[in-house]
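> Need a 3D model of the sequence below.
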Amino acid sequence: MTKDWLTTGETAKMLGVSRQHVVDLCTRGELTFSQPGTHRRIRSSEVQRLATSEFTREQEKSLWLHRALLGPLMLDPARVLQIATENIARWKPLQRGDGMATRYLEQWDEVIESGVDAVADVFTSKDERSSELRQNTPFAGVLDDDERRQVLQSFREHRQREHAAV
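Below is the predicted model:
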């Protein structure tokens, strides 16, 4: 393999994310790759492109959804945190003990234990850790289906306006 082509593991290390996140980026088409045989290879220039962009579409969508969760969190923190805690308890036994999903759930446990302010910070922060945690959120079920659809529609409209103007 030449320096121009990187494995998903090398790419993950360069971007500071999990290997699974790199695979997910490839699957969603946010990271162009080649697949000679069974393994994905990513051009270093493609990794550089992604590393210098502020947020991927998925990261921006996740941030948008979590901002929408702020309302319910502020109105009824006990209910929202209980939903997340129950999701973590239900999901954790289904994951590999040494896997990334387990680590994210454990990190969410710590954030929730730190209180509402810590959760709100992760919901809105643009730092790398918060972005990774949002991609692996235990807050499923806080917004009902109609609310979630409305938020996603609003996101699409926002994204179309903001990115068409660039």
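> Please count neighbours and contacts with C-alpha atoms only from this point.
OK.
> Can you report how many residues lie near Ala118?
The number of residues packed near Ala118 is 13, by other CA atoms under 10 Å.
> Proceed likewise with the subsequent sequence, for comparison:
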Amino acid sequence: MRLNARGALSQGWLDDWERMLDAPTGELIEFMLATGERADDLRQMTPFAGVLSENERRDVVRRGAAA
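Here you go, the predicted structure:
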């Protein structure tokens, strides 16, 4: 992803994701379900794109909203 990322902002998002991928699973889950501007920005360059089908993604979002 770093090879295709353009600009310092994108590189910063990837740095944040890299730190979170090294964190304990609970912290990663909190990070992925977070709301706010920073969380929205980070989802612009998620390393998880294409990992889940659209139905799986919706299920996860629905479960996260119910938690």
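> Let me see the TM-score of these two.
The TM-score (TM-score structural alignment, normalised by the length of the second structure) is 0.65; 59 aligned residues with a CA RMSD of 2.4 Å.
> so how many other residues sit close to Arg90 of the first structure?
Arg90 of the first structure, neighbours per other CA under 10 Å, totals 10.
> Within the helices and strands, which one has it?
Using DSSP states H and E, Arg90 of the first structure falls within helix 77-91.
> And that helix, how far out from the chain middle?
Its chain's C-alpha centre and that of helix 77-91 of the first structure lie 18 Å apart, by CA atoms, centre = their mean, to the nearest Å.
> same question, stretch 58-67 of the second structure
Centroid displacement of stretch 58-67 of the second structure relative to its chain, using CA atoms, centre = their mean, is 15 Å.
> What residues sit buried inside that stretch?
For stretch 58-67 of the second structure, a neighbour-count test (16 or more other CA atoms under 10 Å) marks nothing as buried.
> What of stretch 37-56 of the second structure?
Those would be Leu42, Met45, for stretch 37-56 of the second structure by 16+ other CA under 10 Å.
> now do the same end-to-end measure for that stretch.
24 Å (CA to CA, to the nearest Å).
> And the contacts of that stretch?
Met1, Ser10, Trp13, Leu14, Asp16, Trp17, Phe31, Met32 (CA atoms under 8 Å, 6 or more residues apart in numbering).
> surely His66 of the first structure meets Lys126?
No: the criterion here is CA atoms under 8 Å, and His66 of the first structure misses it with Lys126 at 11.6 Å.
> Tally up the residues packed near the residue nearest to Thr11 of the first structure when sequence neighbours are not counted, please.
In space, and not counting its chain neighbours, Thr11 of the first structure is closest to Val47: 6.7 Å by CA to CA, 6 or more residues apart in numbering. Residues near Val47 of the first structure, counting by other CA under 10 Å, number 21.
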